[in-house]
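1. only geometry, no sequence info:
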């Protein structure tokens, strides 16, 4: 099942994508797709609906982040050995964790703002995991049972702010529109194995990232169980699992986003994003 949220920013409504790929409105049955709607019972009831009887969305309808009310965004850094190498860092012995501000969330086709003073704006295609049930010190073998679904995400980063301004990484990660998510939330039964996904990203039509989740240093169950040892993960929380090689920082010479650049990215079963950079 693929779930969406559609409409103007801040006024998104619940939707679903039918088996033929047609986006439809389900807001007459569901107030939103957020923490309260991610329990197994609600998801099962949605899956039982004949989506073809629901109203089609008009062509060009904006899609927002497919999950509303996200409480926190927890990110895993350097989770692919090739990305660690291109960053000039050794692969970590344990998952590297950092946070992104929830105010950085935006839709899969929204404009990405290049903030004033930004000089090294970078891209990172990632698999995102949406928590469906509370996780606190959950064993690795039970972790996937707590997942509501998966999303495509772009962990946009201002590298100078992240790496050259002192302190921790967060200041280069939390700008407005630095977390495009979607187009869909795909439930685990439809996506299948999260370690069998190809991820890719293009800038202005040039393929720069082409990776695979089988190359994770720390797989999804490991990451979720590890995070849950240090903080409670609540329904609706979003975990970003890291990016493969090919980011702008790793190009020779390094290459960064400018106003007018277009990113296109995708992952197996998770759809695509198209994002244009604008002055912010």
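-> Arrived safely. Not measured: the values here are computed from a predicted model.
2. Going by C-alpha atoms from here, please, whenever you check contacts or count neighbours.
-> Noted.
3. All the helices of the stretch 151-280 of the chain, residue numbers only.
-> 159-163, 188-191, 220-230 (DSSP state H, counting those that start in this stretch).
4. Quick check: which of the ones you listed is buried the most?
-> helix 220-230 (a mean of 20; mean count of other CA atoms under 10 Å).
5. And for stretch 92-112, what's in contact with it?
-> For stretch 92-112, the external contacting residues (CA atoms under 8 Å, 6 or more residues apart in numbering) are 62-66, 70-79, 169-170, 173-183, 218, 223, 226, 272-278.
6. Just send the helices of the stretch 151-280 of the chain back as CSV, with distance to residue 17 too.
-> Putting the helices of the stretch 151-280 of the chain into CSV (distance: least, CA to CA, whole Å) gives the following:
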stretch, distance to residue 17
helix 159-163, 36
helix 188-191, 12
helix 220-230, 25
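7. how about these, which one is nearest residue 147?
-> helix 188-191 (7.4 Å; CA to CA).
8. If you count contacts, what does the closest one end up packed against?
-> Applying 3 or more CA pairs under 8 Å, 6 or more residues apart in numbering; DSSP states H and E, one finds that helix 188-191 contacts strand 147-154.
9. how near is the residue of the chain positioned farthest from its centre to residue 29?
-> Farthest-out residue of the chain from its mean C-alpha position, per CA atoms, centre = their mean: residue 53, at 29.5 Å. For residue 53, the distance to residue 29 equals 12 Å [CA to CA, to the nearest Å].
10. Helices along the stretch 1-150 of the chain, start to end?
-> Under DSSP H, counting those that start in this stretch, the stretch 1-150 of the chain gives helices at 40-47, 81-86.
11. adding another structure so you can compare the two:
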């Protein structure tokens, strides 16, 4: 999106926004083209896709807000709780999200997503993380709580159902976001405000999370890290708060835009 709010076409610069584009100076090429007014306005489009294509990994941090840990009855973790989502959970910000078959506890989670622009391997300090972050986006870490917590103790099978990671609408570069620990996050279900938090309440801040993960795995350009959710999820509200087909979920984070998803049935 240009500074005047118009959606601009990047096809002259890249076929897609992916790891190779981010690692290869793609953001700087976009900035140069914007400065020279070389990007045409995008034509009519039916949907907005996720702002990064084909991430190698979607890594997630659980229980990363003290109020969320409290509402779920969990102890505040001494280290980040790490789990993965399948890359093919990624869909666009306004795409339909499918309630899985036999699901009774499909939940929502507004999260700040970090998109890697460089390789993170054994970073020596959290301060180094800023060098490898391309930008940020909104993510909905959709979860099926029965699958996650009551079916053998493996979180991934409650997190990796199809369509369970809507992301976007925009990749907002790190310099435009500024302090990632000063962003408000909000989520509504059928118009009712369910989550209203701030990244200042994260137990482990964004830079710490990226540094920490780099001690256990290599984060590559184009990878996505979801950094946790504030209080207000259905798990802490009771059975009537879980999502069903036809429900509408809306999310926003300061400066990152807004999502809207209608729940369908798998």
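-> Perfect, I can see it now. All of these numbers come straight from a predicted model, not from anything done at the bench.
12. Residue 141 of the second structure maps to what in the first structure?
-> Counting by TM-score structural alignment, residue 141 of the second structure corresponds to residue 155 in the first structure.
13. What is the burial count for its match?
-> Applying other CA atoms under 10 Å, we find 26 other residues in the vicinity of residue 155 of the first structure.
14. list the contacts for the closest residue to it other than its chain neighbours?
-> Leaving aside its sequence neighbours, residue 155 of the first structure sits nearest to residue 124 (CA to CA, 6 or more residues apart in numbering; 5.0 Å). Residue 124 of the first structure makes contacts with 154, 155, 156, 157, 242, 243, 244, 247, as judged by CA under 8 Å, 6+ apart.
15. List the residues that contact residue 131 of the second structure.
-> Each residue near residue 131 of the second structure by CA under 8 Å, 6+ apart is listed here: residue 118.
16. coming back round to it: any of the contacts of stretch 92-112 of the first structure buried? List them.
-> Among those, those scoring as buried are 62-66, 70-79, 169-170, 173-183, 218, 223, 226, 272-277 (criterion: 16 or more other CA atoms under 10 Å).
17. So which of those residues are in strands?
-> 73-77, 179-180, 272-277 (DSSP state E).
18. Make TSV from these and add distance to residue 190 of the first structure to it.
-> Below are these laid out as TSV (distance: CA to CA, whole Å):
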residue	distance to residue 190 of the first structure
73	23
74	24
75	24
76	24
77	27
179	24
180	22
272	17
273	20
274	23
275	26
276	30
277	32
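19. still on that earlier bit, looking at the second structure, name the residue matched to the residue nearest to residue 155 of the first structure.
-> In the second structure, residue 124 of the first structure lands on residue 109 (TM-score structural alignment).
20. Excluding chain neighbours, what is closest to the residue nearest to the spatial centre of the first structure?
-> Nearest to the mean C-alpha position of the first structure, by CA atoms, centre = their mean, lies residue 153 at 2.6 Å. Leaving aside its chain neighbours, residue 153 of the first structure sits nearest to residue 181 (4.5 Å; criterion: CA to CA, 6+ apart).
21. residue contacts, the counterpart of the one you found in the second structure?
-> Residue 181 of the first structure maps onto residue 167 of the second structure when the alignment is built from TM-score structural alignment. Residues in contact with residue 167 of the second structure, defined by CA under 8 Å, 6+ apart, are 50, 51, 90, 91, 92, 93, 137, 138, 139, 140.
22. Just the buried ones from those?
-> Buried, going by 16+ other CA under 10 Å: 50, 51, 90, 91, 92, 93, 137, 138, 139, 140, out of those.
23. Could you list which residues are in contact with the second one?
-> Neighbour list for residue 51 of the second structure: 17, 92, 137, 167, 168, 169, 170, 171 [criterion: CA under 8 Å, 6+ apart].
24. Now find how far off-centre stretch 102-111 of the second structure is within its chain.
-> 15 Å (CA atoms, centre = their mean, to the nearest Å).
25. An error on my part: the question was meant for stretch 252-266 of the second structure.
-> The mean C-alpha position of stretch 252-266 of the second structure is separated from the chain mean by 11 Å, CA atoms, centre = their mean.
26. Repeat that for stretch 216-226 of the first structure.
-> For stretch 216-226 of the first structure, the distance to the chain centre is 16 Å (CA atoms, centre = their mean).
27. residues in the second structure matched by that stretch, start to end?
-> Going by TM-score structural alignment: stretch 216-226 of the first structure matches residues 202-212.
28. Stretch 79-86 of the first structure too?
-> Going by TM-score structural alignment: stretch 79-86 of the first structure matches residues 64-71.
29. And stretch 98-112 of the first structure, by the same measure?
-> Against the second structure, stretch 98-112 of the first structure falls on residues 83-97 (TM-score structural alignment).
30. With respect to residue 122 of the second structure, which of the contacts of residue 167 of the second structure is nearest?
-> Lowest distance from residue 122 of the second structure to the contacts of residue 167 of the second structure (CA to CA) belongs to residue 137, with 24.3 Å.
31. Would you enumerate the residues in contact with the closest one?
-> Contacts of residue 137 of the second structure by CA under 8 Å, 6+ apart are 51, 112, 113, 114, 115, 167, 168, 169, 170, 171, 172, 256.
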